[in-house]
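**Student:** Sequence and computational prediction follow.
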Amino acid sequence: MVNRALTVVENSLAAAAFMVVTAVALMNVISRYFLNASLAFTSEITVNLAVWMTMIGAAIAVRERAHLGFSLLHDRARGRLRVAVTIAIAVVVVLFLLVIAVYGWEQVVSQRESGRATPSMGIPQWWFSLALPVGAVLAIVRAVQVAVATIRAPDEDGHVVGIEGGPVL
């Protein structure tokens, strides 16, 4: 149930950001064509929402196991070695995402305390920077879920290899 709700949140955030970027870019194209004038705020919104789309998209990619990666060692490993490689990969990914979350949160706090706003529209910049810690936390949750699911996945014989290295089923 939590997994499904998280999926809805991720997909909704990504779709909403993409929809706004598309609408704003279309407005700018129409404005340039008919009014011969560019709307300055459109690039501001587009660039800042791209950060949201990237971070939420990264979490979705981890969930869907669609992120780029070198998987030769993991794919060839069996039994305990596969479990160890899966755990090692998950630990490295989670540590990387924790760095993004921590530094992203520090950036949000700094921008909020300084009152920094976007140049054209005056929107608080931290609203956009919040994508870093939010996206990183979502991706951490998904990385742990994928690691657990991979460890519990059956091998060629239909057995699930547990931490002990023996068949669980």
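**Tutor:** Happy to help now that I have it.

**Student:** make it CA atoms for all contacts and neighbour counts henceforth
**Tutor:** Fine.

**Student:** Contacts for stretch 56-63, please.
**Tutor:** The contact list for stretch 56-63 (CA atoms under 8 Å, 6 or more residues apart in numbering) reads 10-11, 13-14, 67, 131, 135-136, 138-140, 142-143, 145-146.

**Student:** hang on, I meant stretch 15-27
**Tutor:** Counting by CA under 8 Å, 6+ apart, residues outside stretch 15-27 touching it are Thr42, Ser43, Ile45, Thr46, Leu49, Ala50, Trp52, Met53.

**Student:** Repeat that for stretch 28-46.
**Tutor:** Residues contacting stretch 28-46 (CA under 8 Å, 6+ apart): Val21, Val24, Ala25, Thr118, Ser120, Met121.

**Student:** repeat that with 7 Å
**Tutor:** Val21, Val24, Ala25, Ser120, Met121 (CA atoms under 7 Å, 6 or more residues apart in numbering).

**Student:** ok, so of these, who is nearest Arg112?
**Tutor:** Met121 (16.1 Å; CA to CA).

**Student:** who touches that closest one in this structure?
**Tutor:** Phe41.

**Student:** isn't there a helix covering it?
**Tutor:** No. The assignment for Met121 is coil, going by DSSP: H, G, I helix; E, B strand; the rest coil, so no helix is present there.

**Student:** just checking, next helix/strand downstream of the stretch of helix or strand Leu81 belongs to?
**Tutor:** Following DSSP states H and E, the helix or strand that holds Leu81 is helix 79-114. For helix 79-114, the succeeding helix or strand toward the C-terminus, using DSSP H and E, is helix 125-129.

**Student:** another structure for you, compare them:
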Amino acid sequence: MTLVHLLRGISDILTVVERWLLTVLIAGVAGFVLINVSFRAFGVTLAWADESAILSMTLATFVGASLMLRARSDPAMRVLHEVATPLLLRALRVAASAMAVTFAVLLAWLCWRWFDLPGLSSAGYDIGEFELRHFNFLYTEVTPVLGLPYWWFYLIMPWFALTLIVHALTNLVEDLGLIDRRASDLNSGGEG
């Protein structure tokens, strides 16, 4: 198995995981909203349900964006597709995929700096010492209602960066012709 086939295999596995995760998160949003609406009918507001719905929707946004990139269902300039030559369209797809890879790598680097695991390690995993040394309060912020550490939810950012790298690289190798695009990819409606 070549490296590009392995890359597409990893992308396919991530796609399955992301579809399942997106389904769970969107069902969670619907469930939390329905619970809260039902209780509001009796004059009771559940703040935890509001916060849970917001957090679930935020997580779902990142998971869905990663899936959209792989499915090439991102917005495209249809007018350009109608007047441009096939060679120009291919060059534009390669450029868009290369920009997506660049963005994803930059986001991964920013996440590495934000979570600052080497800094946390150098502080002996003492959060107070880490905050004093680095002025990074990521690990002590909590959600207002549930009181859960925000960093658990912020883990969606490195996940998003890594899945975006894999999906964007897969799209790029397909656009470069190193591996054929699948018929299901071609018929997905996206031209990205």
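**Tutor:** Received it, and whenever you're ready, just let me know what you need. What you see is a predicted model; the values in this text were computed from it and never measured.

**Student:** Just name the closest of the contacts of stretch 28-46 of the first structure to Leu97 of the first structure, please.
**Tutor:** Val21 (25.5 Å).

**Student:** I'd like the distance between whatever residue of the second structure lines up with that closest one and Val145 of the second structure.
**Tutor:** Mapped onto the second structure by TM-score structural alignment, Val21 of the first structure lines up with Val29. Using CA to CA, to the nearest Å, we find Val29 of the second structure at a distance of 17 Å from Val145 of the second structure.

**Student:** Gly64 of the second structure now?
**Tutor:** Distance from Gly64 of the second structure to Val145 of the second structure, by CA to CA: 26 Å.

**Student:** Settle it for me: which of these two has more neighbours?
**Tutor:** Gly64 (17 against 13; other CA atoms under 10 Å).

**Student:** which residue in the first structure lines up with the more buried one?
**Tutor:** Aligned against the first structure - with TM-score structural alignment as the criterion - Gly64 of the second structure pairs with Gly57.

**Student:** pretty sure Met55 of the first structure is in contact with Ala131, am I right?
**Tutor:** Yes. With contact defined as CA atoms under 7 Å, Met55 of the first structure counts as touching Ala131 (6.3 Å).

**Student:** before we move on, back to that, can you name every helix or strand that the helix holding Leu81 of the first structure contacts?
**Tutor:** helix 125-129, helix 131-152 (3 or more CA pairs under 7 Å, 6 or more residues apart in numbering; DSSP states H and E).

**Student:** between the last one and helix 79-114, how many degrees?
**Tutor:** Which is helix 131-152 of the first structure. 170 degrees (axes from the mean of the first three to the mean of the last three CA atoms, to 10 degrees).

**Student:** Which strands and helices lie in contact with helix 131-152 of the first structure?
**Tutor:** helix 40-63, helix 79-114.

**Student:** swap in the first one?
**Tutor:** Helix 125-129 of the first structure is packed against helix 79-114, with contacts defined by 3+ CA pairs under 7 Å, 6+ apart.

**Student:** any idea which of the contacts of stretch 15-27 of the first structure has the most stuff around it?
**Tutor:** Going by other CA under 10 Å, Trp52 tops the contacts of stretch 15-27 of the first structure with 24 neighbours.

**Student:** give me every residue that touches that one.
**Tutor:** Per CA under 7 Å, 6+ apart, neighbours of Trp52 of the first structure: Ala131.

**Student:** same deal with Thr15 of the second structure?
**Tutor:** Leu67.

**Student:** before we move on, back to that, just send the contacts of stretch 28-46 of the first structure back as a markdown table, with distance to Ala37 of the first structure too.
**Tutor:** Supplementary listing: the contacts of stretch 28-46 of the first structure in a markdown table, determined by distance: CA to CA, whole Å:
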| residue | distance to Ala37 of the first structure |
| --- | --- |
| Val21 | 19 |
| Val24 | 14 |
| Ala25 | 13 |
| Ser120 | 15 |
| Met121 | 17 |
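
**Student:** Distance of the aligned partner of Ala100 of the second structure in the first structure relative to Ile56 of the first structure?
**Tutor:** Applying TM-score structural alignment, one finds that Ala100 of the second structure aligns to Val93 in the first structure. Look at Val93 of the first structure and Ile56 of the first structure: by CA to CA, they are 16 Å apart.

**Student:** Neighbour count: the two, which is higher?
**Tutor:** For Val93 of the first structure versus Ile56, neighbours defined as other CA under 10 Å are more numerous around Ile56 (28 against 15).
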